[in-house]
Every structure is written in C-alpha cells, then in structure tokens.
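S.K.: predicted model, plus sequence, below.
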Amino acid sequence: MSQKITDVLMVGATGSIGQLAVRAAERHGLRPRALVREVRRAERLLPGVELVQGDLEDVASLRRAVSGADALILTHGSGGDARADARAHVDYGGVRNILEALDGARPRVALMTSVYATRSDIPGATPWKRRSERLLRASGLPCTIVRPGWFDHAGPTQRRLVLEQGGTADGGIARDQIAETLVRSLLTGTALGKTFELIAAEGEEPSDWTELFGTLKSDESGSVDGVLDPADLPVEAEPQTVRADLDAVRSLNESSG
C-alpha cells in the first residue's frame, strides 16, 4: 500500500543539500517543515518555510518536531562541529534520537549518508554513517538510503544519475541532483527499501524514476546492512553501546508493529 506524503520534516535543512531539498520538496507539492537550532538564521536561509526549533541531541525537542510528519528527509552531518566525537553524536546519534522521538510513528524516511559509508580503506573514513544506516534498517521504517559521491565534482553535462550498490562506487555529483533524488525517493514506490551509492555521469537527466530505482536490489528483510554491503563490520564486533542501541531500536519496532 502506498503511503500518502504531504508533510515532510527536513533535518539538516539549513545545510547546502538541505536547503536544496526543501525547495525540491516544494516543487513536488510537498509541505516541508525545517528542524533548526537557530530560528533567526534559518529565517534568512529559508524564507517562507515553516520552522520548528529543535536539536538532534535533545530528544524532547525532536518529539515536537516529528509530530505529524508523513516523511523525513535527513541530510544532517557533523561538518563544522569541532568535537572529536561529533560524528558519533550527530551523524549517528541524531538518527538514534529521531527514531526514539518517533515513539511508534512510522513516517517514510530518506537518509543521506556517504558514498564511503562502508569503506574502511579510505583515509579518514569512520563507521558512524554506516551505523546510522543500520539503526534505520533495524527500525523497520519504510526508507531509502542514499550514499552520494563527492559534492560538486560533476560537470554541467554530467546529469545522468548512476546508482550502484556494494560500496565500490567513486565519483562526483551535483548538490541539486542529491536533493532531487532524496525527494523523488519518497515519492517513488520502487525506491522503497533500497540502499545505493549515487554519482553522476555524462548524459541527460533521468526521465523515468520508477525504472531508475527499480533496477536496484532491495535490502534483505531483517538485515541491518545494505543488500550488497561488504561483511567487514560484523555487528558482533561492534562496541557494546552500539549493539545496545540496535537492540533498543529493534524493541521499539517490535512494540510498534
């Protein structure tokens, strides 16, 4: 059964991708609501958009923000946060806290992570985005996970979207292409339950999004990993706190199901 989507909570809405995603949602007739920490700054960046004040590290504020949302687009990230553990608190902790705040509600979710989410061989890469993906899959929420390549490393004639799976993709993508893909994933049935890397190549814009998403394999039911993800980070080897978060999310899923 398709899920009617009107009200969309945008998390990371004042970021470079988030702002574009807000405008893409409006173009598609959706009603975006932006989660923001600083309302005055957000009013300048997102004129005319409904704002809700909240913080990804404050579950109580997130409960207010997610209330009534048919869907969520998550483009948040820890860039600019100088804390050594910022990725754990924001990239991962933000998803964990949102799932807790939903308290049984089941909106459709589009989560943006990274083309390198599963790559342990890339200098500076960390497993926190992959862990955030695992939480979302464990929640059982209807979702699509988009792993974009290098922002803006695509020329003006590279408008053909390349969707790959397995964590081996490498390439660039324009920011507006990421935003459009996130919004389209909420509105296209064949995107449901899919995880993919997203880069751009020479060619034209997609004309058939149903076919584009439809060529992908679905994530396996009950698995916390993407369908073709490498098996180099077993859950059993994860820190106890991460395993406890997965168990808590699974319990929420079972109690709401």
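M.R.: Thanks, I have the structure now.
S.K.: rest of the way, CA atoms for contacts and neighbours
M.R.: OK.
S.K.: okay, now residue 222: neighbour count?
M.R.: Applying other CA atoms under 10 Å, we find 10 residues neighbouring residue 222.
S.K.: distance-wise, check it relative to residue 182.
M.R.: Separation of residue 222 from residue 182 (CA to CA, to the nearest Å): 23 Å.
S.K.: cool, residue 19 as well?
M.R.: For residue 19, the distance to residue 182 equals 12 Å [CA to CA].
S.K.: which of those two has more residues huddled nearby?
M.R.: The neighbour comparison of residue 19 against residue 182 (other CA under 10 Å) goes to residue 182, with 26 against 20.
S.K.: tell me what the helix or strand that one falls within is packed against?
M.R.: Residue 182 is part of helix 175-187, with elements assigned from DSSP states H and E. Applying 3 or more CA pairs under 8 Å, 6 or more residues apart in numbering; DSSP states H and E, one finds that helix 175-187 makes contact with helix 16-27, strand 71-74, strand 108-112, strand 143-148.
S.K.: mind running it again at 10 Å?
M.R.: Helix 175-187 is packed against helix 16-27, strand 71-74, strand 108-112, strand 143-148, strand 150-151, strand 160-164, strand 194-201, helix 209-214, with contacts defined by 3 or more CA pairs under 10 Å, 6 or more residues apart in numbering; DSSP states H and E.
S.K.: distance from the third one to the middle of the chain?
M.R.: In other words, strand 108-112. The chain centre lies 4 Å from the centre of strand 108-112; the measure is CA atoms, centre = their mean, to the nearest Å.
S.K.: and for the first one?
M.R.: For helix 16-27, the gap between its own C-alpha mean and the chain's C-alpha mean amounts to 14 Å (CA atoms, centre = their mean).
S.K.: list the contacts of the next helix or strand after it.
M.R.: Next along the chain after helix 16-27, taking DSSP H and E as the criterion, comes strand 31-36. The contact list for strand 31-36, computed with CA atoms under 10 Å, 6 or more residues apart in numbering, reads 5-14, 18-19, 21-26, 42-43, 46, 49-56, 61-62, 64-66, 69-73.
S.K.: show me just the buried residues among those.
M.R.: The neighbour-count test (16 or more other CA atoms under 10 Å) marks 5, 7-14, 18-19, 21-25, 42, 46, 49, 51-52, 54-56, 61-62, 65-66, 69-73 as buried among those.
S.K.: next one: the residue minimising distance to the centre of the chain from residue 174, what distance?
M.R.: With distances taken as CA atoms, centre = their mean, the residue of the chain nearest its centroid is residue 111 (1.0 Å). In this view, residue 111 and residue 174 are 17 Å apart by CA to CA.
S.K.: try this one side by side with the last:
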Amino acid sequence: MNGRPSTVLIVGATGSIGRHAVAEALSQGYAVRALVRDRARAARLLPEGVDLVIGDLTRPDTLGPAVEGADAIVFTHGSTTSERDVRDNDYAGVANVLRALGRRRAHIALMTAIGTTRPGVAYAQWKLRSERLVRASGNPYTIVRPGWFDYNQAGQRTIVMLQGDRRQTGSPKDGVIARDQIARVLIDSLHLDAADHKTFELIADYGPAQDDLTTVFHSLTPDSARSLDAAEDVIHLPLDHEPETFRHDLATISAGNDTAEG
C-alpha cells in the first residue's frame, strides 16, 4: 500500500457495525466520511466530526461526492438473507461505489460473512460476487468474513483469522465475534501492509485482544492477483455461467486492470 490513508468513507455508517467502524476510525485519527440517506437521522446516531454525505447505494448518480477524495472505503452495509435484497443492496452497493470510484485508487475493506462460499445458497453467491468485483477492481483491499455477531462470551476477545471458508453449518458453531472487534479489524486493515490482498473468516477465541494484528494478518495467504477468488476457497461458480448483471459489472469495474482471471 502507498502509505496510510487519511480520509475514510464508511458505507453503512449508521448500521450496527458501521457505527463501531466510525468510532474506531475516529479513534485512530482518520478523517471520517459517512454515506447516509437521512442527514438528520445520521446526525443523531453518529459522533460530531463525521462528514455526512448524502447518497444512496442503489442510485449510482448520487455517489460521486461520497467517493471524491476518499483514499479508503469501508463497506459495512448488509441487508437480509433474501437473495433479492442482497443482490439489490449488498452486491449492487459495492458495484455502484466501485463504478463511482472509477480509476481512482482507494484501499477497500469489505465485510461479507462467514459461509459465503456455501454451495447453492443464492444470497451468499451475491456476497461472493461482490468480493470478486473488489478483487478485480485493481485496488488494494481486505475482505473480512465475520462469524456470528455478538454471540461471543466476555472472555472471547482474541482475534482469529481463518481461510478456506470451511465452517458452513449456518449457525454460531461456525464462529462468533463481537461487533466492535469486526470494526477494529476493518479499520486496522487500512494501514497494515500485511492485510493487503487478504480474504479471511473472522472469529474470536478465549483470551485477551491482541495489541497489534500485524502478525495475525501476516500469517494469511494472499489472494492471487490472477484470480477472482480467495486464496484457499473452493468455489464452483464458472464465470461463463454467471448472471449477465455480474458479468457486465465485472467488465466495467475491471476495465484497465488486466490481471484478473475467472
């Protein structure tokens, strides 16, 4: 990465993870910008000092001011487990922001979910497609797949990063993590070189939180620059069988970045 970012755009800033991400970014000294639809509501929920920019993830024409001058973008938005909702909000939001960003470069921190690669789960496949767009964009990035939010016990504060997405019960047995821990990992990834081009599942184990996550990030296998998928994933989504919507977005977002392959 080319130095520490200074201005961070938080997408989903008023959500349960987004609010923690805003607080964490402020505490780490970033200038924080929040993409919001309702300024009055956002002003009630977010701390002073946050730059509130009006925009709608589903309306690409509203996103230019949000990405202008941002050198990091943190995606914390999320909807339901409905395929349509995830396609039209979670996935489309990532696609629209990346399109608005264009050829400008920003470090991307994308939150999806543990179990994203589960075969035959339609809504998860759209989360997976959003990951593929980020990898194809040519930006430095970190993709975080958290376990079940706030199911952890008080003593589970040690951050654990896994790869291969092999925990797929669809229950807290797959792993648990606190919301503030997710936010910390997302924001830490913006300035740690060891986090670049890494995709991982995020859970908590018993023990104290680490003061520095560099070693944890460093232990991970980086994604290949010549693949759309994470380093240790086993995925059966051939590009020529993908929906036209995705293939069009992929072609647009990867334009000028010829390193990605299906």
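M.R.: Everything's here; your move. Just so we're clear, the structure is a prediction, and the values are computed from it rather than from any experiment.
S.K.: so after superposing, what's the score?
M.R.: The TM-score (TM-score structural alignment, normalised by the length of the first structure) is 0.93; 251 aligned residues with a CA RMSD of 1.7 Å.
S.K.: tell me how far the residue nearest to the centre of the first structure lies from residue 39 of the first structure.
M.R.: Taking CA to CA, one finds residue 111 of the first structure at 23 Å from residue 39 of the first structure.
S.K.: aligned partner of residue 208 of the first structure in the second structure?
M.R.: For residue 208 of the first structure, the aligned residue in the second structure is residue 212 (criterion: TM-score structural alignment).
S.K.: am I right that that match is in contact with residue 191?
M.R.: No - using CA atoms under 10 Å, residue 212 of the second structure is not in contact with residue 191; the gap is 11.8 Å.
S.K.: would you mind finding the match for residue 142 of the second structure in the first structure?
M.R.: Under the alignment (TM-score structural alignment), residue 142 of the second structure pairs with residue 144 of the first structure.
S.K.: typed the wrong thing, it's residue 194 of the second structure
M.R.: Using TM-score structural alignment, residue 194 of the second structure sits opposite residue 190 in the first structure.
S.K.: excluding its backbone neighbours, what's nearest its match?
M.R.: Distances taken as CA to CA, 6 or more residues apart in numbering put residue 214 closest to residue 190 of the first structure, at 5.0 Å, once the chain neighbours are dropped.
S.K.: list the contacts of that neighbour.
M.R.: With CA under 10 Å, 6+ apart, residue 214 of the first structure has these contacts: 188-192, 194, 208.
S.K.: out of those residues, what pair is the most spread apart?
M.R.: Pairwise distances among the contacts of residue 214 of the first structure were taken by CA to CA; the largest, 16.8 Å, belongs to 194 and 208.
S.K.: which of these two has more neighbours?
M.R.: Taking neighbours as other CA under 10 Å, residue 194 of the first structure and residue 208 compare with residue 194 leading, 22 against 9.
S.K.: is it true that the more buried one touches residue 182?
M.R.: No - assessed by CA under 10 Å, residue 194 of the first structure is found out of contact with residue 182, at 12.0 Å.
S.K.: list residues touching both of these two?
M.R.: 144-146.
S.K.: which one of the residues you listed has the most neighbours?
M.R.: Among those, the one with the most neighbours (other CA under 10 Å) is residue 144, at 27 neighbours.
S.K.: my guess is it contacts residue 217. True?
M.R.: No - Residue 144 of the first structure is beyond contact range of residue 217, at 11.9 Å (criterion: CA under 10 Å).
S.K.: anything in contact with each of these two?
M.R.: Counting by CA under 10 Å, 6+ apart, the contacts common to residue 144 of the first structure and residue 217 are 190-191, 193-196.
S.K.: show me which of those is closest to residue 236 of the first structure.
M.R.: For these, the closest approach to residue 236 of the first structure (CA to CA) belongs to residue 195, at 22.0 Å.
S.K.: ok, the residue nearest to that closest one when sequence neighbours are not counted - contacts?
M.R.: Excluding the flanking residues, the one nearest residue 195 of the first structure by CA to CA, 6+ apart is residue 145, at 4.6 Å. Counting by CA under 10 Å, 6+ apart, residue 145 of the first structure touches 74, 109-114, 133, 136-137, 182, 185, 191-197, 226.
S.K.: again with residue 186 of the first structure
M.R.: So residue 186 of the first structure contacts 3-5, 8, 25, 70-73, 108-110, 142-144, 192 (CA under 10 Å, 6+ apart).
S.K.: same question for residue 174 of the first structure.
M.R.: Contacts for residue 174 of the first structure (CA under 10 Å, 6+ apart) come out as 17, 148-156, 158-159, 199-200.
S.K.: cool, and residue 119 of the first structure?
M.R.: Going by CA under 10 Å, 6+ apart, residue 119 of the first structure touches 125-127, 130, 166-168, 229-230, 232.
S.K.: can you put the helices and strands packed on helix 175-187 of the first structure in TSV and add distance to residue 119 of the first structure?
M.R.: Shown next, in TSV, are those (distance: least, CA to CA, whole Å):
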stretch	distance to residue 119 of the first structure
helix 16-27	22
strand 71-74	21
strand 108-112	16
strand 143-148	12
strand 150-151	14
strand 160-164	14
strand 194-201	12
helix 209-214	23
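S.K.: which one of the ones you listed lies closest to residue 98 of the first structure?
M.R.: strand 71-74 (9.8 Å).
S.K.: and for stretch 61-77 of the first structure, what span of the second structure is it aligned with?
M.R.: So stretch 61-77 of the first structure sits over residues 62-78 in the second structure, by TM-score structural alignment.
S.K.: give me the distance between the two termini of the matching stretch.
M.R.: 19 Å.
S.K.: of the contacts of residue 119 of the first structure - the most surrounded one?
M.R.: Ranked by neighbours (other CA under 10 Å), the contacts of residue 119 of the first structure are led by residue 130, which has 22 neighbours.
S.K.: what's it aligned with over in the second structure?
M.R.: Here residue 130 of the first structure is matched to residue 128 in the second structure, going by TM-score structural alignment.
S.K.: I'd guess that match is in a strand, am I close?
M.R.: No - counting by DSSP: H, G, I helix; E, B strand; the rest coil, residue 128 of the second structure is not part of a strand but helix.
S.K.: how much space separates it from residue 91 of the second structure?
M.R.: Distance, residue 128 of the second structure to residue 91 of the second structure, by CA to CA: 9 Å.
S.K.: who touches both of those two?
M.R.: residue 112.
S.K.: and residue 1 of the second structure, what does it touch?
M.R.: Applying CA under 10 Å, 6+ apart, we find residue 1 of the second structure in contact with 106-107, 139-141, 190-196.
S.K.: hmm, I typed the wrong one, I wanted residue 148 of the first structure.
M.R.: If you count contacts by CA under 10 Å, 6+ apart, residue 148 of the first structure has them with 112-117, 163, 169-175, 177-178, 181, 196-200.
S.K.: sec struct for residue 53 of the second structure, please.
M.R.: Under three-state DSSP, residue 53 of the second structure comes out as strand.
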